[in-house]
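Novice: the sequence isn't on hand, but the structure is:
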């Protein structure tokens, strides 16, 4: 039974990772195709890079002969690479199309509480690596907030931005389901902080889609349904 639930949990995780990487591919494609970063929050992308950088401090601490270690290493490289590319494109290549006046959420309101909570939830030895890992988990659940705030202000969305958020929502949902399977199958102990933050992050994406389709069907500003 544990073998079956373990396989299901890992498959859900792989689906989540695939959706996560695809979300980055979709965003890069959107920017390069339209030659515009309009409607995108640079701050959300910057926060994501901070999440990856603080979570993957152990990126080179792996054993290549173990498939799961190699898989984790590959995913970390993909996440860091694509996120760095996104930051570079928005900040330097397409900055003239970026809208900083609309992307004005104070990310300090996310960074500082996340850091303080990461210390609070760390064990008594206050390991630096554990604090950074907890920080990345808490912050990741909130990185979409600047993008949501910007979309609410604009009351419109770029065509591929909604696909991007949909893929991110799918990524988060798959991971949360994976943790549920692990808990139900008693395969191993799931980090309670990670589990709680995963639910919060999924809830934020659900909120976005309710807000988004509310504008679409009530005619409050969206001129088209972003795909």
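Specialist: The structure has been received and is ready for your questions. Bear in mind that the values here come from a model prediction, so they are computed numbers and not experimental data.

Novice: every contact and neighbour count from this point should use C-alpha atoms.
Specialist: OK.

Novice: for residue 164, give its distance to residue 22.
Specialist: Here the distance between residue 164 and residue 22 works out to 8 Å (CA to CA, to the nearest Å).

Novice: ok, these two, which is more surrounded?
Specialist: When residue 164 is set against residue 22 and neighbours are counted by other CA atoms under 10 Å, the residue ahead is residue 164, at 22 against 17.

Novice: can you list the buried residues in the helix or strand hosting the more buried one?
Specialist: With secondary structure defined by DSSP states H and E, residue 164 is part of helix 159-185. For helix 159-185, the buried set under the neighbour-count rule, 16 or more other CA atoms under 10 Å, comprises 160-179, 181-182, 185.

Novice: and for stretch 189-206?
Specialist: Result for stretch 189-206 [16+ other CA under 10 Å]: buried residues 194, 195, 197, 198, 199, 200, 201, 202, 204, 205.

Novice: use this one as the comparison:
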């Protein structure tokens, strides 16, 4: 594992910690899309179906368990915790996220590296992760809820994927026959979706002001 892959993993982990900190400590999920969190839970379930059958490393297994556990914990908090769920912007979080699931599954059935159940589920998770942030970005645009923890959570998610792209570039030039077009294109699409958010994030950072999204 190279430093870029490790940095990407740690950035992803920190993003989850930031979100859990907001939910558990402040007892608020305002500005957070339950639809996006449900999609991420589905991403991790479909991606890590081999967790108990294919051992890669202790690090790999621990990270899988963390992301599975935290994703379902977040969904539970937002759906069932009597205090946290009161702050959920249900009326604004109306993106029909289930419309993303079927096209991603069909695409995984049509375009994959091997036509096996595990491979199709893995490919499905890549396609779904690429678009899972859409409900969150739409909610952010609607509510203009740019509190610090929400903004940092979204930024860290985007940064994690950007670091993974750098990792892929590094591995392409240092490892023979390292070519994974499905992973690369899915990751690139995911990063592009953050483009508008990154632009306004860096403007706010440069001017040392609170992030302001256009009307």
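Specialist: In hand now; what should we look at? What you are looking at is a predicted structure, and each value in this text was computed from that prediction instead of being measured.

Novice: what does the TM-score come to for these two?
Specialist: With the length set by TM-score structural alignment, normalised by the length of the second structure, the two chains reach a TM-score of 0.89; 207 aligned residues with a CA RMSD of 2.0 Å.

Novice: just to revisit the earlier point, got the angle between the helix or strand that the helix holding residue 164 of the first structure is followed by and helix 159-185?
Specialist: Reading on from helix 159-185 of the first structure to the C-terminus, the next helix or strand found by DSSP H and E is helix 192-218. Counting by axes from the mean of the first three to the mean of the last three CA atoms, to 10 degrees, helix 192-218 of the first structure lies at 140 degrees to helix 159-185.

Novice: by contact count, what packs against helix 192-218 of the first structure?
Specialist: helix 128-140, helix 159-185 (3 or more CA pairs under 8 Å, 6 or more residues apart in numbering; DSSP states H and E).

Novice: now the angle between helix 128-140 and it, please.
Specialist: Interaxial angle, helix 192-218 of the first structure versus helix 128-140 (the same axes, to 10 degrees): 20 degrees.

Novice: for helix 192-218 of the first structure, the distance to its chain's centre please.
Specialist: Here the centre of mass of C-alpha atoms in helix 192-218 of the first structure, compared against the chain's by CA atoms, centre = their mean, to the nearest Å, lies 12 Å away.

Novice: now residue 152 of the first structure: which helix or strand?
Specialist: The secondary structure element spanning residue 152 of the first structure is helix 145-154 (assigned by DSSP H and E).

Novice: what stretch of the second structure does that helix fall on?
Specialist: The alignment of helix 145-154 of the first structure onto the second structure (TM-score structural alignment) covers residues 134-143.

Novice: post-alignment, the matching stretch versus the first structure, mean distance?
Specialist: In this overlay with the first structure, the average offset of stretch 134-143 of the second structure from its partner residues is 0.6 Å by mean CA distance after the TM-score superposition for the first structure.

Novice: what does stretch 68-78 of the second structure give?
Specialist: In this overlay with the first structure, the average offset of stretch 68-78 of the second structure from its partner residues is 1.1 Å by mean CA distance after the TM-score superposition for the first structure.

Novice: buried residues, that stretch. List them.
Specialist: By neighbour count on 16+ other CA under 10 Å, the buried set for stretch 68-78 of the second structure is 68, 70, 71, 72, 74, 75, 77, 78.

Novice: likewise for stretch 89-103 of the first structure?
Specialist: By neighbour count on 16+ other CA under 10 Å, the buried set for stretch 89-103 of the first structure is 89, 90, 93, 94, 95, 98, 99, 100, 102, 103.

Novice: name the SS class of residue 50 of the second structure, please.
Specialist: When states are read from DSSP: H, G, I helix; E, B strand; the rest coil, the local structure at residue 50 of the second structure comes out as coil.

Novice: and what of the one 3 residues further on?
Specialist: Under the three-state scheme (three-state DSSP), residue 53 of the second structure adopts coil.

Novice: gap between the equivalent of it over in the first structure and residue 21 of the first structure?
Specialist: Taking TM-score structural alignment for the superposition, residue 53 of the second structure sits opposite residue 61 in the first structure. Between residue 61 of the first structure and residue 21 of the first structure the distance is 22 Å, computed by CA to CA.

Novice: who has more neighbours, these two?
Specialist: Taking residue 61 of the first structure and residue 21 together and counting by other CA under 10 Å, residue 21 has the greater number of neighbours (18 against 10).

Novice: I am finished for the moment; much appreciated.
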